[in-house]
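[1] When you get a sec, could you give me coordinates for this:
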Amino acid sequence: MNQTNHLSVEELRDIVQDAHLNFLLGAGASADLFAPLGAVEDWLTYLTQIGDIPATTLNRVRASVYAYFFEGVIDPNTSVINETVVADPILETYRGFLRTLNTLLVRRRSSILDKQVNIFTTNVDLATEVAAEELQLELNDGFSGRYLPIFSASNFGTVKSRRSLQYDNLAEVPTFNLFKLHGSTSWAARKIDLGEETKEVITFNPSTEVFDAIRGTLQTAKDALYEVDKKTKIDKLTRDADEPTPSEEAVLGAFMAEYERLAIVNPTKDKFGLTVLNQNYYDLLRIFSNTLEKENSVLFVIGFSCRDEHIRELIIRAARTNPTLQIIVFAYHPDEVQALKDRLNADLAANGNILVLSTPKKAKKADQETYTLSSITKTFFEPLLPKAPRKPDSVVDVRLKLTEPLELDDDQH
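    Alright, predicted model coming up:
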């Protein structure tokens, strides 16, 4: 595959029809509602590396960053769960994405490949789940059980079929496997009694109860927190910070205690260490790695900056060891193409199987088009859908008249 900024409809059609389909969605894919927050990961990593300020002061700064992260990434899920008008743009984006892929799976010409799509995501929002529920698509998110749904990586990989009631025909149902590499706001850690031992499991909790509790403690701690935005210089903020009073320390601690109830991997450089400690997160990364090693696979990367070094290394290693793997990365903006290539070592890929795509560069900033999940769906995947039958240019009216057949006399035989 040539490393150019072009991919024809015919090339993409062959890939989609004949390869195992995998997607990696990053924060940019959900930017319709969850705006990228800048260098949160770098900030939190910096705070783990300095030790020349009092712990209480450090905790104050850390709580301020988590408050910023909660308000920008976690709390907006309330709108998604309740399907309010605010969430309409992001839900419509995911509905279009899932609907298009589902149609492509139904019309897939290969009888060898499963009608499945693997969606790996670092996002913790619920847009994919809610959109799939609205469309009544088959979504496997790793949970099983009705009364108490429990997460297990062993629940993935199931092929589902449907048997017709009338003719007893068996047909595979298109399935979306959703792997949330960093956890989800709908996950909750819970201890269950197994008789002789107690085991901690991940259960499904789609309510806003945890959000409401965090929001309440955050409101109480507002005066003890520092203002944080994209332009914040974390080193300056840390130098200028002062120790909280005992009452401030108490409300900050209450906020962090509620926040830590979330079963997510927080954006820090040491998150891989946390992932290894939790078997569920580790299993998801292992599945991601093994999936990329599968012969004749494709990975579409959308809205992912490739700054996450642990996921990035898995992609680079797979590109080197699996020559049949194709990696197609969509750059949000043309200016990001080279940075993405550098992070993935795309120009040095021995198998030449990493392609970075972007929109054409425009002279005026206002005219510049970008690749969002919505525009990628419309530009690349919708053209692959079967076209509606074309209306005839003209209609010919043919009229037939039936008459009684002629009967011959005996003398005429």
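[2] For the rest of this, base every contact and every neighbour count on C-alpha atoms.
    OK.
[3] could you point out which element follows the longest strand anywhere in the chain?
    Longest strand in the chain, counting residues (DSSP state E): strand 183-193. Heading C-terminal from strand 183-193, the first helix or strand you meet, by DSSP states H and E, is strand 198-204.
[4] Please identify the buried residues of that next one?
    201-204 (16 or more other Cα atoms under 10 Å).
[5] with the residues you listed in mind, which one is nearest to residue 95?
    Closest to residue 95 out of those is residue 204 (22.0 Å), distances taken as Cα to Cα.
[6] Would you do the same for the sequence below? I want to compare the two.
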Amino acid sequence: MDNQVDTLSKRMRNLAITKQLNFLLGSGTSVPAIPLMAGLTNSELLKKVEVTSREILDRYRQSANVRNTQSTYDGFIQVVIDLLNLSNSRQSPKNVNIFTTNYDLFIEKAIDKASKNNRIVFNDGANGYFQRMLDSSNYNRTVSYRGLNNDYLNEVPSISVIKPHGSMNWVKEKENIRIINRVSPMPVVVPPTGLEAATTFLQNHFYEMLRIFQLELDKPQSVLFIIGFSFQDKHIGKMVRRALQNAELMVYAIGYSDADRGTFLNNLGFLEERPNFKIITPKDVFVDKNSDNLNLEWLTRTLNGMLSEGD
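    From the prediction side, this is the model:
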């Protein structure tokens, strides 16, 4: 790895530990288990996500693609937890916000698995026990562990998952959304119709999820890593554009292929990158000789590098 790439990798890992950490995951992170919507109708895509989500929750019925994709998410979540454990809670909260436009349950399954071996708090925005209702006010909470003799107080790493386009385990109940532990036959989701902005802002719950996204990006000393997302969702693209007015925010948009650089700039209406908005594509980094693309697995390895190097 040459010096330029080495510097980039170290900077990304350092930002993940020292800044308020945010991720935006798009549909590309669930490939190959769920294909991109190109070539699929809306109903075909929703059916595929439903079938895949059922497989996610039933390990005995998983296809190879689902197992491999789940393994990628598992590795990503574990590295995120490791980074949070390294962060200094006096410098920034031990919390990561994972925003995703995906309906599937890969993230939830990965966090559930990680919680068995790590002391973490999973916040999906719900409260309640038998009936877990979604409420945006449940975000931005911190949890601390107090010593048995009250001799110390340690903040517990927290993962907040925010789904502005809904989820396969969301059920509408009157004017509320209930989060269940199975796939709903009628999930509350924003259909990928190309009219996401109109649909989203007509639904108060989705508006609240996007409001959280905007508020988090407006915070000082924050970093946002974007992957699997091409900014075709115009309402989210506008929010990223606005957020970049915050000079203390650093955004890295990771492209699967070199062609994504032009796509990102065009969809955002930018002529070029900005000091706090950088695009990373395969030509910018050292890529394994067996790979020509950047994906969630690559980002996981990059963020894990600091842990292996002891920086």
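[7] Send over the TM-score of the superposed chains.
    Comparison of the two superposed chains (TM-score structural alignment, normalised by the length of structure 2) gives a TM-score of 0.88, and 297 aligned residues with a Cα RMSD of 2.3 Å.
[8] Touching the longest strand of structure 1 from outside, list them.
    The contact list for strand 183-193 of structure 1, computed with Cα atoms under 8 Å, 6 or more residues apart in numbering, reads 74, 77, 122-126, 198-207, 261-265, 281.
[9] Distance from that strand to the middle of the chain?
    Averaging C-alpha positions (Cα atoms, centre = their mean, to the nearest Å) puts strand 183-193 of structure 1 20 Å from its chain's average.
[10] what do we get in structure 2 for residue 221 of structure 1?
    Using TM-score structural alignment, residue 221 of structure 1 lacks an equivalent in structure 2.
[11] no no, residue 268 of structure 1
    Match for residue 268 of structure 1 (TM-score structural alignment): residue 193.
[12] ditto for residue 141 of structure 1
    Using TM-score structural alignment, residue 141 of structure 1 pairs with residue 124 in structure 2.
[13] Could you do residue 279 of structure 1 as well?
    Aligned by TM-score structural alignment, residue 279 of structure 1 pairs with residue 204 of structure 2.
[14] And for residue 120 of structure 1?
    Under TM-score structural alignment, residue 120 of structure 1 pairs with residue 99 in structure 2.
[15] Likewise for residue 309 of structure 1?
    Looks like residue 309 of structure 1 aligns to residue 234 there (TM-score structural alignment).
[16] Then residue 339 of structure 1?
    Under TM-score structural alignment, residue 339 of structure 1 pairs with residue 263 in structure 2.
[17] Let me know how buried that match is, in neighbour terms.
    15 (other Cα atoms under 10 Å).
[18] can you pull out the helices in structure 2?
    3-18, 42-56, 64-86, 106-114, 196-202, 204-218, 234-243, 260-268, 296-309 (DSSP state H).
[19] What are the contacting residues of the third one?
    If I follow you right, that is helix 64-86 of structure 2. 16-17, 30-33, 52, 55-56, 94-96, 106-107, 109-111, 113-114, 120, 157, 296-297, 300, 303-304.
[20] Identify each buried residue in stretch 293-303 of structure 2, please.
    For stretch 293-303 of structure 2, by 16+ other Cα under 10 Å, it's 294-296, 298-300, 302-303.
[21] Please pull up the equivalent of residue 283 of structure 2 in structure 1.
    Residue 283 of structure 2 maps onto residue 360 in structure 1, by TM-score structural alignment.
[22] nearest residue to its match other than its sequence neighbours?
    Counting by Cα to Cα, 6 or more residues apart in numbering, residue 360 of structure 1 lies nearest to residue 334, which is 6.9 Å off, once chain neighbours are set aside.
[23] ok, that neighbour - contacts?
    Counted by Cα under 8 Å, 6+ apart, residue 334 of structure 1 has contacts 358-361, 370.
[24] And these, which is closest to residue 150 of structure 1?
    residue 370 (38.8 Å).
[25] Distance-wise, check the closest one relative to residue 127 of structure 1.
    Distance, residue 370 of structure 1 to residue 127 of structure 1, by Cα to Cα, to the nearest Å: 21 Å.
[26] before we move on, what about residue 33 of structure 1?
    Residue 33 of structure 1 is 10 Å from residue 127 of structure 1, by Cα to Cα.
[27] For burial, what's the neighbour tally of residue 109 of structure 2?
    Residue 109 of structure 2 has 17 neighbours, counted by other Cα under 10 Å.
[28] Map it onto structure 1.
    Match for residue 109 of structure 2 (TM-score structural alignment): residue 130.
[29] my read: that match touches residue 79, true?
    No: using Cα atoms under 8 Å, residue 130 of structure 1 is not in contact with residue 79, being 11.0 Å away.
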